[in-house]
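S.K.: Based on what follows, work out the 3D shape:
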Amino acid sequence: MTDFARYPSLRGIPVLITGGASGIGAAMVEAFARQGSKVGFVDFDVAAAEALLNRLAPLQADIAFEPCDLRDIDALRTAFARLDAALGAPLVLVNNAARDDRHGWDTVTPEFWDERMATNLRHQFFAIQTVAPGMIAAGRGSIINLGSVSWMMPQGGMPAYTTAKSAVHGLTRGLAQDLGKHRIRVNAILPGWVVTERQRQHWLTPEAEEKHFERQLLPDLIEPEYLANMALFLASDDSAMCTAQSFIVDGGTV
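M.R.: Here you go, the predicted structure:
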């Protein structure tokens, strides 16, 4: 196993991760816990969250979980307040939660569109709005929004998802301007095709993998830990002068 970097500036600081029970989010929870951070996470999948907590129990890390459907902004605020009380006001927010369900453009209803925006975009803004006052009081903070390269490629077959993820770019740049004077950095991570268990179950067929590698320059699948490693860097003081940027982790997809 590769011996990845350790960041002394992450030890003991409160970190909040959305959608932390599985996939990329779970990799981030583990990565920050291994750095010695105090990690809080929210998710609506309670069973997956409890399984993750059990798996990470040997680390004896300071980890707290609150169940939450992020489409409900009042529930988001309540869950964040409970994690704040348990761990302290977060100095790092990772807006990770999203779902990339495939859908045809011709089947989208107004109701489906609004639900996809609530699932993939709206909660990112209100999560930032909720944690920013604590960061302002501390005089520092790092906010990391998960975007996607799907809208840049371009990729079809999920127009509501790619629209929401393209909007993360504007959200990141705009709030970096608004919050920069408080030494709060706002950046985005844009993953390529990350091989989570969900991807393996639904879309990672031998044929799809072969077609994908016709476009990806590096001949290896992107595992969730590589996104977690980028999040660690952007959360740490090592990236102190990085803000309003999008960091692509896609194996060189062309």
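S.K.: CA atoms for contacts and neighbours, from now on please.
M.R.: OK.
S.K.: what's the longest helix in this protein?
M.R.: Ordering each helix of the chain by length in residues (DSSP state H) puts helix 159-179 first.
S.K.: which strands and helices sit next to that helix?
M.R.: When contacts are defined as 3 or more CA pairs under 8 Å, 6 or more residues apart in numbering; DSSP states H and E, helix 159-179 packs onto helix 110-117, strand 141-146, strand 184-191.
S.K.: For the comparison step, fold the sequence that follows:
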Amino acid sequence: MAIYPDLKEKTVLITGGASGIGAALVQAFAEQGSKVGFLDRDEAAGVELAEKLSAEGRQVLFVPLDLCDIEDLRSGVEAVRQKLGPITVLVNNAAHDERHATEEVTEDYFDDRIATNFKHQFFASQAVLPDMKAAGGGSIICMSSISWMAGFGGMALYTAAKSAVLGLVRSLARDFGPFEIRVNAISPGWIMTKRQLDLWLTPEADAMRKERQALKRRLLPEDVAKMALFLASDEASAITSQNYIVDGGWV
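M.R.: Reported below is the predicted structural model:
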């Protein structure tokens, strides 16, 4: 990956960083020399990743918590701030693409899916705002998805939440712009995380993916991390309120 010197020693906060795309983000920022705090409810995976990177001499802090609990989220942000310093890069990555039939959705399940895939992105952005204002700028990156653009079925609440991310990004970019805080989105396509490989990648699905993508190779978490590094860096200093699609040409 490219090296962005301005990312060295910056404090970066990543939600959902214990596995999948999130783990690739943690690894990529750590390799830039950033001080990386990451939040996740998967304690075992988070501890394992933090220990691995710490053994490599990286500056990382894992805080286990439930991002759906907003007070817990705020406490986690404060823990990162106290240990690693003011946060000037935030990657709102955490999500869960659980499939669901519309007929079976209850009000409680509806609220849970929105909390899991959208609500925490707003409150994490709110929590780091004072740090970025005091620093004279920062970068917030919110993960959307091509699922709503491509009209995927079978997970209406997930696609609704991911489309809402774009509205959030546009508004926050306008509100935060006077403080030199940039807010952008990344919309990944079908990224081959372990979860996707274990649950969804059948030979038939892989053939469909290959047909739909302009680029025929499988996309990896590192492909998303490369875009996040760029958007977090000073190389993207004039870029805000945008959505970058990393899908190999699917949509």
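S.K.: JSON lines for the helices and strands packed on helix 159-179 of structure 1, including mean neighbour count and distance to residue 51 of structure 1?
M.R.: Output for those, formatted as JSON lines (neighbours: other CA atoms under 10 Å; distance: least, CA to CA, whole Å):
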{"stretch": "helix 110-117", "mean neighbour count": "14", "distance to residue 51 of structure 1": "27"}
{"stretch": "strand 141-146", "mean neighbour count": "27", "distance to residue 51 of structure 1": "24"}
{"stretch": "strand 184-191", "mean neighbour count": "26", "distance to residue 51 of structure 1": "25"}
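S.K.: So which of those is nearest residue 21 of structure 1?
M.R.: strand 141-146 (15.5 Å; CA to CA).
S.K.: State the span of structure 2 onto which that closest one is aligned.
M.R.: Under the alignment (TM-score structural alignment), strand 141-146 of structure 1 falls on residues 138-143 in structure 2.
S.K.: which ones are touching residue 145 of structure 2?
M.R.: When contacts are counted by CA atoms under 8 Å, 6 or more residues apart in numbering, residue 145 of structure 2 is found next to 159, 162-163, 186-189.
S.K.: Name the nearest residue to it, ignoring sequence neighbours.
M.R.: In space, not counting the residues next to it along the chain, residue 145 of structure 2 is nearest to residue 187; the distance is 4.1 Å by CA to CA, 6 or more residues apart in numbering.
S.K.: quick one: the helices in the stretch 1-150 of structure 2?
M.R.: Counting by DSSP state H, counting those that start in this stretch, one finds helices in the stretch 1-150 of structure 2 at the ranges 20-31, 43-55, 70-84, 107-114, 120-135.
S.K.: Contacts for the longest one, please.
M.R.: Judged by CA under 8 Å, 6+ apart, the contacts made with helix 120-135 of structure 2 from elsewhere in the structure are 67-68, 70, 73-74, 77, 86-88, 90, 92, 138, 140, 142, 168, 179-181.
S.K.: Stretch 156-166 of structure 1 too?
M.R.: Outside stretch 156-166 of structure 1, the residues within contact range by CA under 8 Å, 6+ apart are 99-105, 113, 116-117, 120-121, 147-148, 150-151, 155.
S.K.: What span of structure 2 is it aligned with?
M.R.: Taken onto structure 2 by TM-score structural alignment, stretch 156-166 of structure 1 occupies residues 153-163 there.
S.K.: before we move on, what about stretch 241-250 of structure 1?
M.R.: Stretch 241-250 of structure 1 lines up with residues 238-247 of structure 2 when matched by TM-score structural alignment.
S.K.: do stretch 119-131 of structure 1 as well
M.R.: Residues 116-128 of structure 2 are where stretch 119-131 of structure 1 lands when matched by TM-score structural alignment.
S.K.: buried ones in that stretch?
M.R.: 116-121, 123-125, 127-128 (16 or more other CA atoms under 10 Å).
S.K.: again with stretch 204-213 of structure 2
M.R.: By neighbour count, and taking 16+ other CA under 10 Å as the criterion, the buried residues in stretch 204-213 of structure 2 are 209, 213.
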